[in-house]
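# My questions concern the predicted model and sequence given below.
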Amino acid sequence: MKDAALELQENVSHAFERARAMPPSVYTCEAFLKKELSSIFAKDWFCVGRADALSQPGDYTTLELAGQPVIVLRDHEGALKAMSNVCRHRMSTLLEGSGNTRAIVCPYHAWTYNLDGSLRGAPAMTQNAGFCKSDYHLPKVRCQEWLGWVFVTLNREAPDVAAQLASVEDLIGDYNMTGYTQTFAETHRWNTNWKVLAENFMESYHLPVCHAGTIGGLSKLDEMICPPGEDTFNYHTILKDDSLRIAMAHPSNTRMTGDRRRTTFLLAIYPSLLITLTPGYFWYLSLHPDGVDHVHISFGGGMSDDYADDPDAQENFEALKTLLDAVNQEDKGCTEKVYKGLSSQGAAPGHLSHLERPNYEFAQYINRRIQAAAN
């Protein structure tokens, strides 16, 4: 069997004008996935979701990041914090899913932790002379907020999110991404590799065909702009018309002029935060591998606060959510077909279109991370 890392290194050595899609092995090889988990997901910042979904003290969500169970919560002082989701006693996981809690209680022996991770109480431990409550604290995980997004990392040396994504902020500062409110959040699991879904988001070349039943007819390939990416992200843009009013800048929005008022940014923040940002609404996917053949998806979205007081705002967003659900189903079908195809013996990568520049940039990023870990 060919070494997937070597195949990828050869694949990305060509200039974009001669580039091909990534080789099948990088999607199907278990050993390559282990390298991704250790050199990408255990090292880079991972997006948990929107900060306004954790707005109240005790609001929490849980995740597994590169095999490590993590809690992210809002503490009693209003600060966002992340910590290990593993009890310091007999090592059970603690919280599940998302919700609100006054304390973190172990479901195995009821050891109870405060929202800062300190141990509050431990039943029936008075006869162990070596036990001291103050010795126990859930290990901290780095957590930062950026433009309304919550990120965590297992890497103590990773540069701050704001420093890494300063160029993104320069690109879309007039959208005021902090001023969007999430109105829905869901989780899904699809039968495809995480990179297949990430790449599907990164190019709009597929829109007229894969989304023929929904948005395909509104997608004009000649208006898509796909510039070179940067080390931590790539993007492309699409112009939209007023057939979907909440995709446009609100009349009260004086920050934007001209075509900017109808420009949609499709941002791919590495490794796996994918944001569709319009002047009126946003939606996003945050992806984590679940084996080579499945991906865990956090899917959410909402509206710019500019639209919050409009009498038809909720009606418009409900219509948009219905559309997004239909688009998601189309994407599910397309990406699962891609994974089935690239897993076959006859699979071989073809040349990329000029509209797939972000995919080329993504392959370069994956290769950089894998090679850096090997050296």
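Ah, there it is.
# Going by C-alpha atoms from here, please, whenever you check contacts or count neighbours.
Noted.
# Could I get the contacting residues of the one residue sitting closest to the centre of the chain?
Geometric centre of the chain, nearest residue: Ser286, 2.2 Å, by C-alpha atoms, centre = their mean. Contact analysis of Ser286 by C-alpha atoms under 8 Å, 6 or more residues apart in numbering lists 47-49, 272-274, 297-299.
# got CSV for those residues, with neighbour count and secondary structure too?
Listed next are these as CSV, based on neighbours: other C-alpha atoms under 10 Å; DSSP: H, G, I helix; E, B strand; the rest coil:
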residue, neighbour count, secondary structure
Cys47, 26, strand
Val48, 20, strand
Gly49, 24, strand
Ser272, 23, coil
Leu273, 22, strand
Leu274, 26, strand
Ile297, 21, strand
Ser298, 19, strand
Phe299, 18, strand
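# Throw those into JSON lines and include distance to Ala326, thanks.
Formatted as JSON lines, the entries for the contacts of Ser286 read as follows, by distance: C-alpha to C-alpha, whole Å:
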{"residue": "Cys47", "distance to Ala326": "24"}
{"residue": "Val48", "distance to Ala326": "24"}
{"residue": "Gly49", "distance to Ala326": "22"}
{"residue": "Ser272", "distance to Ala326": "22"}
{"residue": "Leu273", "distance to Ala326": "21"}
{"residue": "Leu274", "distance to Ala326": "18"}
{"residue": "Ile297", "distance to Ala326": "16"}
{"residue": "Ser298", "distance to Ala326": "17"}
{"residue": "Phe299", "distance to Ala326": "13"}
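# take the one below as the second:
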Amino acid sequence: MTAHDPALQELRANVALPFERAQAMPKSVYTSPAFAELESRHIFAAEWLCAGRAEALPNPGDYLTMEIAGEPVIILRDRDGSLRGLSNVCRHRMSTLLQGRGNVRSIVCSYHAWTYNLDGSLRGAPAMARNESFCRDQIRLPAIRVENWRGWIMVTLNPDAPPPAETLAGVDRLVGYLPMETYSEVFREEFDWDTNWKVLAENFMESYHLPVCHEATIGGTCDLNLMTCPEGDAAFNHHWIVKNDSLPLSLAHPSNTALQGDERRITWLLAIYPSLLITLTPGYFWYLSLTPKGPGRVHVLFGGGMSADWIADPEAPAHLAQLKTLLDEVNLEDKGCVERVYRGLCAGLSVPGALSHLERPNYDFARWIASRMP
């Protein structure tokens, strides 16, 4: 794809409009395989992505795997207790090494048993002594940048990307009074939905759809007139909702005396570009981390947990069960919404419409995507 590609031209014309005249992004931006490839190279291979919560890897040898722009990656806790990122491809005949999640003392290739230490160095390789070019000490799995940012495992293929603490300093200024790093993840799941990753991201970014799409669940917990959708930051957008008392876990714990006034009941929705979507309340958090699988399918990492004071509450298991049941129901509602949107995007008679003032984050997201294109 070049700068003259129709999808890119349409996107740039779209974001050139002021917000007061903003329209939804062009259909081609969601449905074009060429545009999806451009996103893979210039967004997902270049930005910080989230592999979940750091507490998902508590012990040395704990690992998880992911794919970034087609690159297989291992994230593990090494013997020193540090997070480490490694290529998930053997340096011999290029088989992938680990799958899913688990715990290992070493990384053993299931093809020819080449074995790597947790720092990526090659420990052993059977029947290689007769090859004069083979030098075990010079072979190791390529390192991949990993950082723990406020309890989130952030990963990038880009050696020059500024650290998350620098680019996301605005998040600290905004919600630093809620110590995300002390919240505990209590569930983590993965699944695929039949939609474009941006459709799901945009669905998270706006709460305009809550009263209708989520009428049976959370639609009644918020008032559209009390939603605030300010202009976004360079690296993320956000909005917030002042919740009522219908879901106690979304409020500060009764024992919490640090939070005052609306701080005790504000729910923050943080969309950290490109694909980490966090709902953060004084009592719990949940998140989505998205990986595109072509234009019409997205892999979703879905997790959540509770703040330290709610975790310590004797009634925490009951509160958690209530929350998880609710979130599963909300996810089913969202799945229906975003898959219907993608089907509509692929229809011949569909056209993008005007954005509400409650969809300011979607406009900022479109501008960010355009800014990353060559």
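Thanks, I have it. Everything numeric here is computed off the predicted structure, so don't read it as measured data.
# follow-up on the earlier one: and the contacts of Ser286 of structure 1, which is closest to Arg369 of structure 1?
Each of those was scored against Arg369 of structure 1 by C-alpha to C-alpha, and Ser272 proved nearest at 13.7 Å.
# give the contact list for whatever residue of structure 2 lines up with that closest one.
Per TM-score structural alignment, the equivalent position to Ser272 of structure 1 in structure 2 is Ser275. Ser275 of structure 2 makes contacts with 49-50, 201, 288-291, as judged by C-alpha under 8 Å, 6+ apart.
# What distance do you get for Ser275 of structure 2 to Ala24 of structure 2?
Per C-alpha to C-alpha, to the nearest Å, Ser275 of structure 2 is found 18 Å from Ala24 of structure 2.
# got it, and Ile369 of structure 2?
Distance from Ile369 of structure 2 to Ala24 of structure 2, by C-alpha to C-alpha: 13 Å.
# need the contacts of Ser275 of structure 2 in a markdown table with distance to Val89 of structure 2 and secondary structure, can you?
Below are these laid out as a markdown table (distance: C-alpha to C-alpha, whole Å; DSSP: H, G, I helix; E, B strand; the rest coil):
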| residue | distance to Val89 of structure 2 | secondary structure |
| --- | --- | --- |
| Leu49 | 20 | strand |
| Cys50 | 20 | strand |
| Ala201 | 30 | helix |
| Leu288 | 26 | strand |
| Ser289 | 23 | strand |
| Leu290 | 22 | strand |
| Thr291 | 19 | strand |
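# If we only consider those residues, which is nearest to Thr156 of structure 2?
Leu49 (6.2 Å).
# Please say which position in structure 1 that closest one maps to.
Checking TM-score structural alignment: Leu49 of structure 2 goes with Phe46.
# Following element in sequence after the longest helix seen in structure 2, please.
Using DSSP state H to define each element, structure 2 has its longest helix at helix 316-345. Next in sequence after helix 316-345 of structure 2, counting helices and strands by DSSP states H and E, comes helix 360-372.
# So which elements touch that following helix?
For helix 360-372 of structure 2, the helices and strands in contact under the criterion 3 or more C-alpha pairs under 8 Å, 6 or more residues apart in numbering; DSSP states H and E are helix 6-15, helix 197-205, strand 236-242.
# what about the helices in structure 2?
Under DSSP H, structure 2 gives helices at 6-15, 28-31, 33-39, 164-167, 169-175, 197-205, 210-213, 308-311, 316-345, 360-372.
# who touches Trp312 of structure 1 in this structure?
I think there's a mix-up here, since residue 312 of structure 1 is Asp and not Trp. Counting by C-alpha under 8 Å, 6+ apart, Asp312 of structure 1 touches no other residue.
# how close does Asp135 of structure 1 sit to Ala122 of structure 1?
12 Å.
# I'd like the helices and strands packed on helix 360-372 of structure 2 as CSV, with mean neighbour count appended.
Conversion of those to CSV gives the following (neighbours: other C-alpha atoms under 10 Å):
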stretch, mean neighbour count
helix 6-15, 18
helix 197-205, 23
strand 236-242, 22
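# Export the ones you listed to JSON lines and append columns for distance to Gly261 of structure 2.
As requested, those are exported to JSON lines (distance: least, C-alpha to C-alpha, whole Å):
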{"stretch": "helix 6-15", "distance to Gly261 of structure 2": "37"}
{"stretch": "helix 197-205", "distance to Gly261 of structure 2": "25"}
{"stretch": "strand 236-242", "distance to Gly261 of structure 2": "11"}
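# What residues in structure 2 pair up with stretch 325-344 of structure 1?
By TM-score structural alignment, stretch 325-344 of structure 1 lines up with residues 328-347 in structure 2.
# repeat for stretch 214-232 of structure 1
Here stretch 214-232 of structure 1 aligns to structure 2 at residues 217-235, judged by TM-score structural alignment.
# Thank you kindly, that will do.
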